[in-house]
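**Student:** Fold the following, please.
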Amino acid sequence: MLIQCYTTLGWILFYSLSPLLLWIPLSKRRYRDHFRERLGLLPLPRLKALGGGPRFWIHAVSLGEVKAAEAIAQAIRKHVPDAVFVVSTITPHGRRLAESVFKQQAVVVHSPLDAAPCVKRALKAVRPDVLVLLETEIWPLWVAAAERMHIRTAIVNGRISPRSIQRYVKLRAFFRPVLERISLFSMITAADRDRILAMGAPRERVVVNGNAKYDLLGKSIRAEDKDRFRRLLSLEEGQPVIVAGSTRTGEEKSILKAFERVRKAFPEAVLVIAPRHLERVREIEALVKRAGLPCELRTGLDGVGRRRSAPVVILDTFGELFSLYSVATLAFCGASLVPLGGQNPLEPAAWGKMVLYGPSMEDFTDARALLEGAGAGETVQDGDELAERIIWYLSHPGTREERAAKGRQAVLQNLGAAERHALEILKLTGPFTL
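**Tutor:** Coordinates of the predicted model:
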């Protein structure tokens, strides 16, 4: 009953707000791009050109989910070579990455609005055998529309964060009928399994298969990336480099204060700050200058004869953070000194780097446990402790390298989740039942 009400409300809102929906794309470029796809008007000629194999629609919101989608799609295609993929994203960065990694092997589209007419139109155009929603993308109208069309739906690489579970449980009366319409819940950890069960998922449809995001890490390591960044940053042999990745508002001040202390012990040290959102680059540049530190933008280092001279570099390019970790002596993962759940610490660990992070790592508890079990990850409570641990590890290179090597080994030994998720998805390609 609640789902029917939600669906009806979606139709009412769509038609009552339709004049606004027509005005939005005319107002700003970022809304205008791909707006037809948001209305469910997907590129039919490209869809028809994909071929006649089993169809899988994978919904990947942003960058991390796109990486998981790539790994899962590769695993599916290994078993079903003529598989056809449609990949939908929401963010511009996610779309660009999807277009880059899938190229002609999938149709990449902007996801339709969660409004009944848009969802119905899009699903009717694609007619997937399985609709794969990654991580926590539980869209009630998508699920209801797919069920009516006899399209199986799967939550894959599923995770429910400790920060959100209480809110979900309070809305269990709403979520339970949605989850009952989903054929598969292939979760990352046992804790994620327990949380989705608490929300009302049928127990017999829930399995645990690990994190597919990590499966591409070993394959993504390229020696030429390390050489390129060493040249770009004009690094001397043994020069300490601290890479602070995916930083968020409120963290850079602490990182800069820590770096000032590090420079007193290691004057040749270099700090590279990679903000999670590129629109904050100018804000961070101003923070660095107010701290009295010279800084340069990564884009300013391109070109023949240009050499880095400043101790601080701000990464103002898209998609280079993973490769940048190759030259790190130590890595810090952002969104963790502020209560935002952290970022993926296994990316620097895959390069064989010791990783530091703040206390807020709720979104990566499995990765954190893996690294800390190997001694290759460590929590710092604030900027002062961050400075102390950086100085300690720079002063003890043998211990640092030994622990980092164990972290890399732990990452490589825990691959294979994408294959397990893929096999579960392929089980759904038979006759439709719930």
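
**Student:** rest of the way, CA atoms for contacts and neighbours
**Tutor:** Noted.

**Student:** Okay, and Arg167 sits in which element?
**Tutor:** Per DSSP states H and E: Arg167 is located in helix 165-170.

**Student:** likewise Val243?
**Tutor:** Secondary structure assignment for Val243, by DSSP H and E: strand 241-247.

**Student:** show me where the stretch 301-434 of the chain has strands.
**Tutor:** Applying DSSP state E, counting those that start in this stretch to the stretch 301-434 of the chain gives strands spanning 312-314, 330-333, 354-357, 377-379.

**Student:** How far away from the center of its chain is the last one?
**Tutor:** What it means is strand 377-379. Averaging C-alpha positions (Cα atoms, centre = their mean, to the nearest Å) puts strand 377-379 21 Å from its chain's average.

**Student:** do the third one as well
**Tutor:** For strand 354-357, the gap between its own C-alpha mean and the chain's C-alpha mean amounts to 18 Å (Cα atoms, centre = their mean).

**Student:** How many residues are close by the nearest residue to Phe35 once chain neighbours are set aside?
**Tutor:** Residue nearest to Phe35 in three dimensions, not counting chain neighbours: Pro25, with 6.6 Å by Cα to Cα, 6 or more residues apart in numbering. Burial of Pro25, expressed as a neighbour count using other Cα atoms under 10 Å, amounts to 16.

**Student:** and Pro25, how far is that from Leu44?
**Tutor:** Distance of Pro25 to Leu44, computed by Cα to Cα, to the nearest Å: 21 Å.

**Student:** picking that back up, now do the strand holding Val243: which elements does it pack against?
**Tutor:** With contacts defined as 3 or more Cα pairs under 8 Å, 6 or more residues apart in numbering; DSSP states H and E, strand 241-247 has these neighbours: strand 270-275, strand 330-333.

**Student:** tilt between whatever helix or strand comes next after that strand and strand 241-247?
**Tutor:** Of the helices and strands lying after strand 241-247 in sequence (DSSP H and E), the nearest is helix 252-265. If you take axes from the mean of the first three to the mean of the last three Cα atoms, to 10 degrees, helix 252-265 sits at 180 degrees to strand 241-247.

**Student:** what helices or strands is helix 252-265 leaning on?
**Tutor:** Judged by 3+ Cα pairs under 8 Å, 6+ apart, helix 252-265 is in contact with helix 281-290, helix 383-395.

**Student:** and the next element down the chain from the helix holding Arg167?
**Tutor:** In N-to-C order, the element after helix 165-170 by DSSP H and E is helix 172-179.

**Student:** Buried ones in that next one, by neighbour count?
**Tutor:** The neighbour-count check on helix 172-179 (16 or more other Cα atoms under 10 Å) flags 172, 174-179 as buried.

**Student:** Distance to Ala125 for these - can I get that in CSV?
**Tutor:** Compiled in CSV, the buried residues of helix 172-179 are given as follows (distance: Cα to Cα, whole Å):
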residue, distance to Ala125
Arg172, 32
Phe174, 28
Phe175, 27
Arg176, 28
Pro177, 26
Val178, 23
Leu179, 24
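
**Student:** Following up with a second sequence; could you model it the same way so I can compare the two?
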Amino acid sequence: YLFVETELWPNLLWHLRRHGVPTALVNGRLSTRSFTRQQWAPVRSFYRTMLQTLSLCLMQSDRDVDRIVALGAEASRVRRTGNIKFDQPIPVVVEGGVTRAHLGLQDTDQLFVAGSTHLGEEEILVECYRMLVARCPSAVLLLAPRHIERAESVEAMIRARGLAVQRRSAIGQAGVVQSTGPRVVVLDSRGELATIYREAVVAFVGGTLVPIGGHNLLEPAQWAKPVLFGLYTDHCAEIADLLIQAGGGRRVLQAEDLTQQVISLFSDGEERERMGRSARQVVEQNRGALQRTLDAIERLMTPQQGTSGSPLANRSLPLMAGRS
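**Tutor:** Below is the predicted model:
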């Protein structure tokens, strides 16, 4: 039984253990919040017993290895295989896919993409854009709320601040006047953000200016874009550190810092290119987690010479996969 990241179902794990079915945690991670909660005295023993049923724990980082062992996983069954997200393929731009025209962009427009944003971040980003467009009139802000059902309220907030705004779904529709000049595009569609980062001059990844923990920093990095993010990166801590160390990403500590960094990067093409190359290099240098994961699972399922064999050796069982 394979499951991704860290959603554990005690009754299922114990049932699988009784029936001799190996269980493997794939791309495992433990946020600070989860780690702290599981150390609470009333649940510590219960959680330790549950973790000891696992056949294999394949973790994203050294921090995750240390945490799951501290919580009770058998150290000999824990491996650091890296983050599978580094192995995600670059989105293929297919015919009929999203283009600059679908976003209402002119040839001279320069796009600032803020992806996977949350309440409390959009307001900061809009004020940042006000300052940016005063220096760079060709700049266009694309806001991609993490939850697209918030698109209407985000649009209303932008209008209330006196800025032109359009939803992605309305651009190109008959009878809709297309905006030009300074404006904000609200992405209210699913599955397009990863490709849209390709069009960015600078990218910001949300869930990091408010205490959410951060979203996928690798999506803009794989397109060789400078990546900005806030203080709250617990869910992507290792990736954030790697981007900062390589010079492909920058952490912004407050609204003023974000504005300063965005204006600086829009004004310095050479620095943008250098940061983008470094961000892409982080992705390329850390690939291989998927293969290491497959190798570890294969070893788990293969009988060892001189032993009675794997629990899978003498019978055919379905391979199941769950995810958090």
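
**Student:** follow-up on the earlier one: residues making contact with the helix holding Arg167 of the first structure?
**Tutor:** Residues from elsewhere that reach helix 165-170 of the first structure (Cα atoms under 8 Å, 6 or more residues apart in numbering): 175, 195, 198-199.

**Student:** Give the aligned range of stretch 239-250 of the first structure in the second structure.
**Tutor:** Using TM-score structural alignment, stretch 239-250 of the first structure corresponds to residues 109-120 of the second structure.

**Student:** Ok, stretch 354-372 of the first structure next?
**Tutor:** The aligned range for stretch 354-372 of the first structure is 226-244, by TM-score structural alignment.

**Student:** what's the spacing between the closest residue to Glu238 of the second structure other than its chain neighbours and Ile84 of the second structure?
**Tutor:** Take Glu238 of the second structure and drop its neighbours on the chain: the residue closest to it by Cα to Cα, 6+ apart is Ser61, 7.0 Å away. Counting by Cα to Cα, the gap from Ser61 of the second structure to Ile84 of the second structure is 11 Å.

**Student:** do Arg18 of the second structure as well
**Tutor:** Arg18 of the second structure sits 30 Å away from Ile84 of the second structure when distances are taken as Cα to Cα.

**Student:** Looking at those two, which is more packed in?
**Tutor:** Shown here are Arg18 of the second structure and Ile84; by other Cα under 10 Å, Ile84 has more neighbours (20 against 10).

**Student:** Give me the aligned partner of the more buried one over in the first structure.
**Tutor:** By TM-score structural alignment, Ile84 of the second structure lines up with Ala212.

**Student:** residues contacting that match?
**Tutor:** Shown here is Ala212 of the first structure, whose contacts under the criterion Cα under 8 Å, 6+ apart are 68, 71-72, 157, 415-418, 421.

**Student:** before we move on, what about Arg152 of the first structure?
**Tutor:** 129-131, 146, 182-183, 428, 432.

**Student:** ok, back up a step: if I line the two up, what does the residue nearest to Glu238 of the second structure land on in the first structure?
**Tutor:** By TM-score structural alignment, Ser61 of the second structure lines up with Thr189 in the first structure.

**Student:** if I pick the nearest residue to Asp234 of the second structure once chain neighbours are set aside, what's in contact with it?
**Tutor:** Counting by Cα to Cα, 6+ apart, Gly213 is the residue found nearest to Asp234 of the second structure once chain neighbours are left out, at 4.7 Å. Taking Cα under 8 Å, 6+ apart, we find Gly213 of the second structure in contact with 207, 232-236.

**Student:** so which of those is the most crowded?
**Tutor:** Gly207 (27 neighbours).

**Student:** What's it aligned with over in the first structure?
**Tutor:** With TM-score structural alignment as the criterion, Gly207 of the second structure matches Ala335.

**Student:** count of neighbours near the residue nearest to that match when sequence neighbours are not counted?
**Tutor:** Residue nearest to Ala335 of the first structure in three dimensions, not counting chain neighbours: Gly342, with 4.4 Å by Cα to Cα, 6+ apart. Applying the criterion other Cα under 10 Å, we find 25 residues in the vicinity of Gly342 of the first structure.

**Student:** Kindly report the same for the one 10 residues further on.
**Tutor:** Taking other Cα under 10 Å as the criterion, the count of residues near Gly352 of the first structure is 26.

**Student:** Same question for Arg290 of the first structure.
**Tutor:** When neighbours are counted by other Cα under 10 Å, Arg290 of the first structure comes out with 10.

**Student:** Give the aligned equivalent of it in the second structure.
**Tutor:** Match for Arg290 of the first structure (TM-score structural alignment): Ala160.

**Student:** before we move on, what about Val262 of the first structure?
**Tutor:** For Val262 of the first structure, the residue aligned by TM-score structural alignment is Leu132.

**Student:** distance of the closest residue to that match other than its chain neighbours from Val94 of the second structure?
**Tutor:** Leaving out its chain neighbours, the residue that sits closest to Leu132 of the second structure by Cα to Cα, 6+ apart is Ile263, at 5.7 Å. Distance, Ile263 of the second structure to Val94 of the second structure, by Cα to Cα: 32 Å.

**Student:** neighbour-wise, which of the two wins?
**Tutor:** Under the criterion of other Cα under 10 Å, the comparison of Ile263 of the second structure against Val94 puts Ile263 first, with 19 against 8.

**Student:** all helices of the second structure, in order?
**Tutor:** Taking DSSP state H to define them, one finds helices in the second structure at 10-18, 32-38, 41-51, 62-70, 122-135, 151-160, 193-196, 218-221, 237-246, 255-267, 269-285, 289-301.

**Student:** Can you say which of the ones you listed is nearest to Arg167 of the second structure?
**Tutor:** Nearest to Arg167 of the second structure, of all these, is helix 151-160, at 7.7 Å by Cα to Cα.

**Student:** mean deviation (superposed) between that closest one and the first structure, please.
**Tutor:** Once fitted to the first structure, helix 151-160 of the second structure is off its aligned match by 0.8 Å on average (mean Cα distance after the TM-score superposition for the first structure).

**Student:** What residues does Val86 of the first structure make contact with?
**Tutor:** Contacts of Val86 of the first structure by Cα under 8 Å, 6+ apart are 55-58, 106-109, 126.
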